[in-house]
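**Student:** quick one: sequence plus predicted model below, questions after.
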Amino acid sequence: MTRFYTRTGDTGYTDLLGGRVPKYDDRPETYGTIDEATSVLGYARAIALSERTRALLIDVQRDLYLMMAELAFAKEMRQGKFHITREHVQRIERETDRLAEELDLPPHFILPGDSAGGAILDVGRTVVRRAERLA
């Protein structure tokens, strides 16, 4: 069974692969935010009406897990173990373009909240943007 605690108390540091770092360090801040985005996308997947949407969200969640693994390793330990490639990014960009064409989106900003699925994806979008600012 997976434990959700370490039994070492909270000293303001966290163990990463390669050593301990302060919890306010950029790496735990960033992968914690990516973890939050992954959970939001999990909620979106749970309420998605289309199997295609669920499959796309699973792919994105897996990519985000890969990013978290990359951040958990000290730079000198990563060496080819985990790597988000340009191909990952291009796949997401292609899917985004395809969906934008299919949905015939308006040329202006959309106020969140027209549907439960759209609203939770907007929450996910803002969490990902926060992760970008931290990275």
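**Tutor:** That came in fine, so what should we check first?

**Student:** from here on, contacts and neighbour counts on C-alpha atoms
**Tutor:** Will do.

**Student:** what about T33, distance to K23?
**Tutor:** For T33, the distance to K23 equals 13 Å [Cα to Cα, to the nearest Å].

**Student:** now for the strand or helix carrying L41, which elements pack on it?
**Tutor:** Assigning secondary structure by DSSP states H and E places L41 in helix 26-47. Where contact means 3 or more Cα pairs under 8 Å, 6 or more residues apart in numbering; DSSP states H and E, helix 26-47 is packed against helix 51-72, helix 116-134.

**Student:** tell me what angle it forms with helix 116-134.
**Tutor:** Counting by axes from the mean of the first three to the mean of the last three Cα atoms, to 10 degrees, helix 26-47 lies at 170 degrees to helix 116-134.

**Student:** take the one below as the second:
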Amino acid sequence: MRIYTKTGDEGTTSLVYGKRVAKNDIRVEAYGTCDEANSMIGLAISYLHAEVNWEDKQEFIDSMHRIQSVLFHVGAELSTPSDKEVKWKLTEAHVQDLEKQIDQWDSELAPLKQFILPSGHPTAAGLHTARTIIRRAERTAVVLKDELGSSLVLAYLNRLSDFLFVAARFVNQKCGGKEIPLRIND
């Protein structure tokens, strides 16, 4: 299989089932933004070098890899034309899995008393960046709400941004990254 197909040279691309659309189509923007977030998550976890050590580090990395896999499926759902059947759909369990992990990590963190700046350990900063990219994906996907047939994509993206925020805080706690509070008077 060749990497280049030349089929997009005129500014179009294929959705699932082969329907051709402009590369600036809202569906392409939505799944492309999920892909961007997915790449940022991969970059973020690459900063968890061998010298960064905590007991459940591999479990954390595995949970991030699961998120990356689900994001591919979110992209597939977003790239399926509304008149076609989605080959792999999100379920309520995907959203619940995020909530369960958020609750577990959050229970180990000091309560937030003010806003914090995206910062700290490079993995945490990368997860904060992924969170903002997911927020953009969510804003873009809202345009497709009526075509999606289910609000689970929107719920998943919404919860995923919360998940990434808590994950960033969790990494900072585990890796000694400092949370910088927002300074109101600056």
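**Tutor:** Looks like it came in fine. Keep in mind the model is a prediction, meaning the values are calculated, not measured.

**Student:** and the TM-score between them?
**Tutor:** After superposition, the two chains reach a TM-score of 0.89 (TM-score structural alignment, normalised by the length of the first structure), with 133 aligned residues with a Cα RMSD of 1.6 Å.

**Student:** sorry, back to before: what's next to the helix holding L41 of the first structure, contact-wise?
**Tutor:** Contact partners of helix 26-47 of the first structure, identified using Cα atoms under 8 Å, 6 or more residues apart in numbering, comprise 14, 23, 53-54, 57-58, 61, 64-65, 67-68, 71-72, 117, 120-121, 123-125, 127-128, 130-131, 134-135.

**Student:** cool, and stretch 99-118 of the second structure?
**Tutor:** Contact with stretch 99-118 of the second structure is made by 124-125, 128-129, 159, 162-163, 166-167, 169-170, 173, 179-182, as judged by Cα under 8 Å, 6+ apart.

**Student:** now the helices and strands packed on helix 26-47 of the first structure in a markdown table, please, with extra columns for distance to P106 of the first structure.
**Tutor:** As requested, these are arranged in a markdown table below (distance: least, Cα to Cα, whole Å):
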| stretch | distance to P106 of the first structure |
| --- | --- |
| helix 51-72 | 20 |
| helix 116-134 | 14 |
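
**Student:** now render those helices as a markdown table, adding distance to V89 of the first structure and mean neighbour count.
**Tutor:** A markdown table is the format used below for these (distance: least, Cα to Cα, whole Å; neighbours: other Cα atoms under 10 Å):
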| stretch | distance to V89 of the first structure | mean neighbour count |
| --- | --- | --- |
| helix 51-72 | 9 | 17 |
| helix 116-134 | 14 | 16 |
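
**Student:** between T33 and K23 of the first structure, tell me which one has more neighbours.
**Tutor:** T33 (20 against 16; other Cα atoms under 10 Å).

**Student:** check contacts around V16 of the second structure.
**Tutor:** Applying Cα under 8 Å, 6+ apart to V16 of the second structure gives the contacts 76, 79-81.

**Student:** ok, and the residues you listed in the first structure?
**Tutor:** Comparing the contacts of V16 of the second structure with the first structure on both residues aligned by TM-score structural alignment, their matches' Cα atoms under 8 Å, the contacts found in both are 79-81.
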